[in-house]
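In: no FASTA, just this:
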């Protein structure tokens, strides 16, 4: 394979060349990635040249920033690595931020904080802002402000014809609608302008229980009842995390199943609102407090080191406590034989409002997410039956939380959204150049 002549620095990387394996290193380590060519893109011109090169040779194109949500293994084709494209620029007057394709949310939070502004980021500061937003973007303030995709002003994207386009709701309403919700299936987004919200501080943290002292199903039921009473400005989640008994963990976590409720609230009376949760039972830890938004990543304290995991998600119409309790039983360490994490996100509020993008299932009441650290085959054996328990109340899956354990496209969109996406895909990528990503065709 020859290299595109207009991409000479930094060097294009082929298998076996120094730096090739390093360029493929990312957060999700379970998949084998062996593209025929890696393009370490520095700017939109590099991306444009790479897409043209791939299109001329009918090679599929994959996109990679941080590697948190890989859809599956990659063999052959061209992988565009955008992690070097990491410029952030905040305009406090218009309450917007411009980000390049490789920017991580932690950078945006830090850049916006001096102005008393915040992005609609997720729980982990190491996640890429662009990929997260293209998949919808379910953040820690989601019930108050909606999806991150709902706040995008414009996108710079290289489409399959090798054109760099600036896309706005006015310039191309169809492509704008499709990009925000379809992930990387329609092109390589090299940057975007996103609205910020005026949040300087919040009330948040985690209330954790030891699963040996308080039945996880009891916490789940109390949580579901509590969510019926909370204001729209409060976003929360429930999680059950079984920790292995290993020296690498703090002593208070080793061998425990920690059940927690995580909270982010921008309004008053935080302590009063969470009081019913504190009455559930003996508390293992309580980090709920007023905090600057720049510390919001401590609410979830997501792992910041690369590791192997597979998972999937189900947007459900309601939180059927009985069914989810059975899921907790099946994914517990004794039944599953592997570490499985179950998280339930409370939806509704601003997430249920219509927006000019393709983020589906806005009528959903909750999102159930499951991850396992087993290999992929074992992950399917554990997770598929667990999700089957939820089938009667499941509307579909969430693209940002489909971590390679299931089909690349099934259930990611309702029928009407999928049909419209397929039509737009056929116009902008008729040869399915971006087939290495989650699919929207058919």
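Out: Here it is on my side, so go on. Worth saying up front: this structure is predicted, and the values here are computed from it rather than measured.
In: okay, CA-based contacts and neighbour counts for the rest of this
Out: Will do.
In: list of residues touching the helix or strand containing residue 271?
Out: Secondary structure from DSSP states H and E places residue 271 in helix 270-278. Identification of contacts with helix 270-278 by C-alpha atoms under 8 Å, 6 or more residues apart in numbering yields 203, 207, 222-223, 226, 230.
In: buried only: go through those residues for me.
Out: Neighbour-count burial (16 or more other C-alpha atoms under 10 Å) is assigned, among these, to 203, 207, 222-223.
In: what about the residues you listed, which are in helices?
Out: The members of the buried ones among the contacts of helix 270-278 that map onto helices under DSSP state H are 222-223.
In: for residue 291, state which of the buried ones among the contacts of helix 270-278 is nearest.
Out: Proximity of the buried ones among the contacts of helix 270-278 to residue 291 (C-alpha to C-alpha) peaks at residue 203, which lies at 6.2 Å.
In: take this one as well and set it beside the first:
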């Protein structure tokens, strides 16, 4: 049990904000983008720099208190209960080297800030569907980019990172220095330490063609069948996805689409208008679109492809990796989520993998999913009166799709982590056993036990 002297000792050791539950700034400091997740730590540290993170972890380790970390809270699947929560949103270092094509960012930097610094220099980074997401949490979870089929997972392109391990030590690691820890941090999420800075590769920006086509939901069977036939015709430079959307009557939805069931085709392609139009032509002919925004795009407007909500929402999600998206898979999905179903979910999404996502990078990492063909991702509102229905629908769709699944997930799309066996599905068995050995070595007291955490066991040797 913490006493005032403990809190005072933490305050004296750091330059950042320290708050307890009855402090005025506690709610703001613990707030997550997923507002359904309400953190209740014993104390929260708003770290001002990496030294604060190290001091906070050391303080917690001395008191055998568990430690959690949050930057933006987009990945806040489960609430923190007790212990020390370290928020890293103030770590805003951002350095771009246009010659080496690298970026160095602090743990609080969002992808939007990276793009605003790189796009004017003709460079892009491997962000996901929303640039409001924090760079570090996304990347150490593997990172599935908008242009993933062209470039692979974001974790493949990490050059180095700085992190604080459970002993309070601030380390710089890369493929040569503490190589096993570096490998497992690239895709292993936050199991071995708190990342304070990340260095990664950037990519040249040429012509960019992107946007989406929104169709009536009544044509979902025709559109998904056409989508399945269309995919093999695409080059790796084209990264599409498709989603069934039940759009609420809320401000983040464009007025013409509110309270409608629609199919949303998303498309990102590094190429010319002529080539992009030619690639999309078969899908434009399938149905009469309600909206078509695909075309040459300023890369700074890339969020318009997926149109993810920009404001915090209460949500629940879940995902699975699929072996195929054949007729039977489509039929099983539409039975539970198509026209006429009582599916309450905001989003039922299929993201094709393959291309560079299947090949892997030059360095070893802990990313899963390279043997999968598709990602299924489900999102529902997690608030009354639909919360229970959303979570029940996620469970029922994942159960129905299990015969079409590889049995594994991507950790950033896993949803609420369950028991140890469920958590293990985010990695291959071989990688998972290496992670357990590393956990026992770097975090023997299991301080980092929140979120998608695993438990450690001594290695066989």
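Out: Arrived safely, thanks for sending. Keep in mind the model is a prediction, meaning the values are calculated, not measured.
In: need the TM-score from the superposition.
Out: The TM-score (TM-score structural alignment, normalised by the length of the first structure) is 0.95; 440 aligned residues with a C-alpha RMSD of 1.8 Å.
In: circling back to that earlier point, which pair of the contacts of helix 270-278 of the first structure spans the longest distance?
Out: Top of the distance list for those (C-alpha to C-alpha): 203 and 222, 20.4 Å.
In: from what I can see residue 446 of the second structure touches residue 64, true?
Out: No: using C-alpha atoms under 8 Å as the test, residue 446 of the second structure is too far from residue 64 to be in contact (9.3 Å).
In: who has more neighbours, those two?
Out: residue 446 (22 against 13; other C-alpha atoms under 10 Å).
In: what residues in the second structure pair up with the helix holding residue 271 of the first structure?
Out: Residues 276-284 of the second structure are matched to helix 270-278 of the first structure when aligned by TM-score structural alignment.
In: pull out the buried residues from that stretch.
Out: So stretch 276-284 of the second structure, judged by 16+ other C-alpha under 10 Å, has buried residues 276, 279-280, 283.
In: strands of the stretch 151-300 of the second structure, residue ranges please.
Out: 158-164, 170-174, 194-201, 203-204, 209-216, 238-246, 261-269, 291-292, 295-296 (DSSP state E, counting those that start in this stretch).
In: what about the fourth one, how far off from the first structure?
Out: To tie it back to what came earlier, the one meant is strand 203-204 of the second structure. Here the mean offset of strand 203-204 of the second structure against the first structure after fitting is 0.4 Å, by mean C-alpha distance after the TM-score superposition for the first structure.
In: farthest pair within the buried residues of stretch 276-284 of the second structure?
Out: 276 and 283 (11.7 Å).
In: pretty sure residue 29 of the second structure sits against residue 47.
Out: No: using C-alpha under 8 Å as the test, residue 29 of the second structure is too far from residue 47 to be in contact (10.5 Å).
In: who has more neighbours, these two?
Out: residue 47 (24 against 21).
In: aligned to the more buried one, what sits in the first structure?
Out: Checking TM-score structural alignment: residue 47 of the second structure goes with residue 41.
In: identify the residues contacting that match.
Out: Residue 41 of the first structure neighbours (C-alpha under 8 Å, 6+ apart): 10, 47, 80-85.
In: count the residues that sit near residue 232 of the second structure.
Out: 9.
In: actually residue 42 of the second structure, not the one I wrote
Out: The burial count for residue 42 of the second structure: 19, using other C-alpha under 10 Å.
In: pretty sure it contacts residue 84?
Out: Yes: using C-alpha under 8 Å, residue 42 of the second structure is in contact with residue 84, at 6.2 Å.
In: what lines up with residue 343 of the first structure in the second structure?
Out: In the second structure, residue 343 of the first structure lands on residue 349 (TM-score structural alignment).
In: that's a strand at its match, yeah?
Out: Yes: the assignment for residue 349 of the second structure by DSSP: H, G, I helix; E, B strand; the rest coil puts it in a strand.
In: and for the closest residue to it other than its chain neighbours, the neighbour number?
Out: Nearest residue to residue 349 of the second structure, sequence neighbours excluded (C-alpha to C-alpha, 6 or more residues apart in numbering): residue 243, at 4.1 Å. For residue 243 of the second structure, the count of nearby residues is 23 (other C-alpha under 10 Å).
In: what's the answer for residue 44 of the first structure, then?
Out: By other C-alpha under 10 Å, 21 other residues sit near residue 44 of the first structure.
In: distance of it relative to residue 61 of the first structure?
Out: 15 Å (C-alpha to C-alpha, to the nearest Å).
In: do residue 12 of the first structure as well
Out: 15 Å.
In: re earlier: which single one of the buried residues of stretch 276-284 of the second structure is nearest to residue 205 of the second structure?
Out: Nearest to residue 205 of the second structure among these: residue 276, at 15.7 Å, using C-alpha to C-alpha.
In: please report the distance of the closest one from residue 305 of the second structure.
Out: 14 Å.
In: and what of residue 344 of the second structure?
Out: Residue 344 of the second structure is 23 Å from residue 305 of the second structure, by C-alpha to C-alpha.
In: residue 280 of the second structure now?
Out: 14 Å.
In: could you do residue 61 of the second structure as well?
Out: Separation of residue 61 of the second structure from residue 305 of the second structure (C-alpha to C-alpha): 44 Å.
In: matching residues in the first structure for stretch 89-100 of the second structure?
Out: Using TM-score structural alignment, stretch 89-100 of the second structure pairs with 83-94 in the first structure.
In: now do that stretch: distance from first to last residue.
Out: End to end - C-alpha to C-alpha - stretch 83-94 of the first structure spans 27 Å.
In: buried residues, that stretch. List them.
Out: When neighbours are counted by 16+ other C-alpha under 10 Å, the buried residues of stretch 83-94 of the first structure are found to be 83, 85-86, 88, 90.
In: do the same with stretch 302-311 of the second structure
Out: 302-307.
In: and these, which is closest to residue 35 of the second structure?
Out: residue 307 (19.1 Å).
In: quick one: map the closest one onto the first structure.
Out: Using TM-score structural alignment, residue 307 of the second structure pairs with residue 301 in the first structure.
In: could you do residue 358 of the second structure as well?
Out: Counting by TM-score structural alignment, residue 358 of the second structure lines up with residue 352 in the first structure.
In: wait, what's in contact with the nearest residue to that match once chain neighbours are set aside?
Out: In space, and not counting its chain neighbours, residue 352 of the first structure is closest to residue 362: 4.6 Å by C-alpha to C-alpha, 6+ apart. Residues near residue 362 of the first structure by C-alpha under 8 Å, 6+ apart: 348, 351-354.
In: again with residue 328 of the first structure
Out: Applying C-alpha under 8 Å, 6+ apart, the residues near residue 328 of the first structure are 216-217, 240, 342.
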